[in-house]
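A.B. asks: Can you look at this prediction? I've put the sequence above it.
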Amino acid sequence: MVTTALYWYRQDLRLADLPAMRAAIDNGLKLIPCYVFDDAAAGQWSPGGASRWWLHHSLAALDTELAKRGSPLVVRRGETARVLADLAAQTGAEAVYCSEAIDPWARELQSQVADALWETGVQLEARPSALLFHPGTVCTQAGDPYRVFTPFWRACLQQPSPAEPLSAASGKHFVEHDLDSLPHDDWQLLPRNPDWAAGWDELWSPGATGARRALQHFLDNALDSYAEGRDFPAARSTSRLSPHLHFGEISPRQVWHAVQALPEGQDKPAAKFLAEVGWREFCHQLLYFNPEIPEKPFKADFGEMPWLADQTHLQAWQRGRTGYPIVDAGMRELWQTGFMHNRVRMIVASFLTKHLLLPWQWGEQWFWDTLVDADLANNSCGWQWVAGCGADAAPYFRIFNPILQGRKFDPDGEYVRQWVPEIASLPDKYLHAPWEAPAKILAEAGVELGETYPEPLVDHKEARETALQAYGVISG
């Protein structure tokens, strides 16, 4: 007689390197894979629009792979504990296995599910899989979580190397079934009327296969230039793995060992790339031990920051109509692709919080809705870092100059010209500050400030001084 267990998929939408799945198999269990739509469990951190688009296609890809093994993904909607208990009763499953949660709301849900299943005689078994180093395994000598990245990552590198990734489960490890499951068209994840994600299929390949291809493409074509090129948004020198990692289509261990397997001579770019993976680890550790980070400043003094509440300025920023080309290019790239280059993310975040003096939570929420890689730890820690109120944050007086940032990291204007085509004919000299161009140059380029392209929303020097005064309230 075959003993059955449910495998509850969460943010681990793959078949390889799943410790909980391997544990079930090692215990002699055959698996029925399932996924539960339960937006109420996540509350305000239910996936945003762009993430929902990605989730649809990632689940569809996983379903296809599981169907090849005779065990398609069982997708249901409702209160998670009840759905899992009902499915366990329907299938005779004696246990539910899953990857251990990191996000606060997901940890709370996991606890609730464990309690509810226990009452029905079904045990929940969770195993870590989202990070290289599970929270609490890398701490200071005093036993406290690290608050600064560099010593944290140094300590991580002194740990034993992460274990080799586990191989994918085969068809013999699953139960063949024809259980009822929500059809793809009923998942209610894709945008309709309008379909603002039209064309994204050509930009992205959600799913484990797409993740592996993205990693290999990066290692083959971009890693060598990563250390120097990662700050240039037009260079395509980054991995673009963040959405794949967020949805668990590829594990950090798979990434780590793929990089470690590279031939000698790539040590410098490999170390730099893995340090960025380390930042992901750091952010998740911070969130694990500080669950209030998505809503409250890590540095409590910043609760007194005299933020403004100018909705007009917020909307101009959201729409890429600030009058600062590098900022506008980033915001338009985000809206049209669900993604933004990391250097540009810092520039637009600095502009929102320090030029416009708008709360970092407003930017965090916009990114949450519009990024395909919207990740609670990375997003909240990133915004707090730029705003100056996070752990190991940039000092409050560091205010990105969007003009100089554009000239330094987009010197030939390729990035700005792609996303802000109405000023594409301006010479490089004026591209990042159109208001400095003589009237004749503007006319020749077909640019009419205030009409075809907006005047600057604020003056950089004045905004900088105003920001320093405001930050002085909480720094002095």
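C.D. replies: Received it, and whenever you're ready, just let me know what you need. The structure presented is a predicted model; accordingly, all values stated were derived computationally and were not measured.
A.B. asks: Please count neighbours and contacts with C-alpha atoms only from this point.
C.D. replies: Fine.
A.B. asks: What separation do you get for residue 281 and residue 134?
C.D. replies: Going from residue 281 to residue 134 by C-alpha to C-alpha, to the nearest Å gives 9 Å.
A.B. asks: Residue 300 now?
C.D. replies: Taken as C-alpha to C-alpha, the span from residue 300 to residue 134 is 26 Å.
A.B. asks: Below is structure B, check it against A:
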Amino acid sequence: MKQNISICWLRRDLRLTDNAALYHALKSKYPVLLLFIFDENILSKLASKQDPRLTFIQQTLEALNLELRQYGSGIEIKYGKPEQVWAAILNTYQVKEVYANQDYEPYARERDDALAEYLTSEHIRFNTYKDQVIFEMKEILKADGNPYTVFTPYFRQWRQKLNAFYIKPYPVKKYLQNLLQKKGTIIPALEEIGFQKSDQKFPGQSFENKLKAYEEKRDFPAEDATTHIGLHLRFGTISIRAAAMTALDQKADKWLSELAWRDFYMMILWHFPAVVQQAFKPAYDNIRWINNESDFKNWCTGHTGYPLVDAGMRELNATGYMHNRVRMVVASFLTKHLLIDWRWGEAYFAEKLLDYEQASNVGGWQWACGCGNDAAPYFRVFNPELQAKKFDPENKYIDRWVPELKQQKHVKPIVEHAFARERVLKVFKQALNQ
């Protein structure tokens, strides 16, 4: 007879410490099997067969497996469409309960709703928990019960509500002896699932020493003044609660507000999932984009003739990372100087960013374009040259990524700033007056 077990399905929470779903699973009355699925529905949409994020996931799973060995356990790792994987899992094990942490992206919600229905039909409970945000869905609402769509009042309430209860870690380690005893876990090579290993370097998890200088230096891309933990928050190798606790301990208020922006955009995506493909402000869907493919290619490869824009895009292509101030400049440039649809830029970032998160990326792009829920006004058009003078005054960042500028071999600007500004104001005004 098969042994009764619980399953904890790891997705964006690849850690054994302070993990809500894992904690609750381990406190259930059955031994816990950890499951990870390389989701074919997601992987089939990846543009590169050498996507570094898969290498990061695989390395993380290997490290977790090593840790689990001390407890005589391991992770069950599968590849396929989740609905097919789950059918096979239920054939193999006597599953009584399934535990997972909430995911707020539209695809994830559809997948989890379908799984909940399937498990219920098999008389199996599906329990989900808040883990990747401090406050979710309906925890911070306006007095009338509607979600906030402007960040400042949202953050005021977020900050007021934040206390030790919300960032208290889950003491998972105390219960790890309740893991299912499992020998010989096999982690499939990336080649087995149709991908190749990447030699991309990944940022470490340590960020505490960056917080003191963050507020003062965060806007200067030549300074190493940002934490680089976006990747770890994306895949849950760092707990959001631990990050917030560190920020509070160090009184790093500005950095703490960045964590609140992340919560804010997750909440917006949950309440308004259509923002993935539509402007939050519907009038902006009337914009007549030029969408010149040659201009888009120059933007992608960092050959626009604007040194700060080109430096940012080359940094992104080479490292999978781009400094946040520069992200705003390159996004504004694409949508306003080149009149290229923000969705093109959002998709390119989705392909290249190691720390890509749909909620924050869509939110950031709509902010830069002017069409988002709490966006910069459409008539605010960043001047890339003035931005460079202000935030990279000694050209340190630009010289690193656009070395030909010093030799005066940099390409000429593909569009003139004053002309582009006049044109975008006219086009946007026409769209908004329809």
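C.D. replies: Nice, thanks for sending it over. From a predicted model like this one, the values you see are computed outputs, not experimental measurements.
A.B. asks: Looking at residue 300 and residue 134 of the first structure, which has the bigger crowd around it?
C.D. replies: Set residue 300 of the first structure next to residue 134 and count neighbours by other C-alpha atoms under 10 Å: residue 134 wins out with 16 against 11.
A.B. asks: What does that one correspond to in the second structure?
C.D. replies: Residue 134 of the first structure maps onto residue 136 of the second structure when the alignment is built from TM-score structural alignment.
A.B. asks: I'd guessed that match sits against residue 147; true?
C.D. replies: No. Checked against C-alpha atoms under 8 Å, the pair residue 136 of the second structure and residue 147 is beyond contact range at 10.8 Å.
A.B. asks: Now the residue nearest the centre of the second structure. Nearest residue, chain neighbours left out?
C.D. replies: Computing the C-alpha centroid of the second structure and ranking residues by C-alpha atoms, centre = their mean puts residue 357 first, at 1.9 Å. Leaving aside its sequence neighbours, residue 357 of the second structure sits nearest to residue 234 (C-alpha to C-alpha, 6 or more residues apart in numbering; 6.4 Å).
A.B. asks: One more: residue 30 of the second structure?
C.D. replies: residue 5 is the one closest to residue 30 of the second structure (C-alpha to C-alpha, 6+ apart), at 4.9 Å.
A.B. asks: What distance do you get for the one you found to residue 77 of the second structure?
C.D. replies: From residue 5 of the second structure across to residue 77 of the second structure, the span is 17 Å (C-alpha to C-alpha).
A.B. asks: between those two, who's got more neighbours?
C.D. replies: A count of neighbours by other C-alpha under 10 Å puts residue 5 above the other of residue 5 of the second structure and residue 77, at 21 against 15.
A.B. asks: Confirm that one sits in a helix?
C.D. replies: No. Using DSSP: H, G, I helix; E, B strand; the rest coil, the assignment for residue 5 of the second structure is strand, not a helix.
A.B. asks: can you tell me how far it sits from residue 37 of the second structure?
C.D. replies: Residue 5 of the second structure is 18 Å from residue 37 of the second structure, where distance means C-alpha to C-alpha.
A.B. asks: Against residue 147 of the first structure, how distant is residue 290 of the first structure?
C.D. replies: For residue 290 of the first structure, the distance to residue 147 of the first structure (C-alpha to C-alpha) stands at 11 Å.
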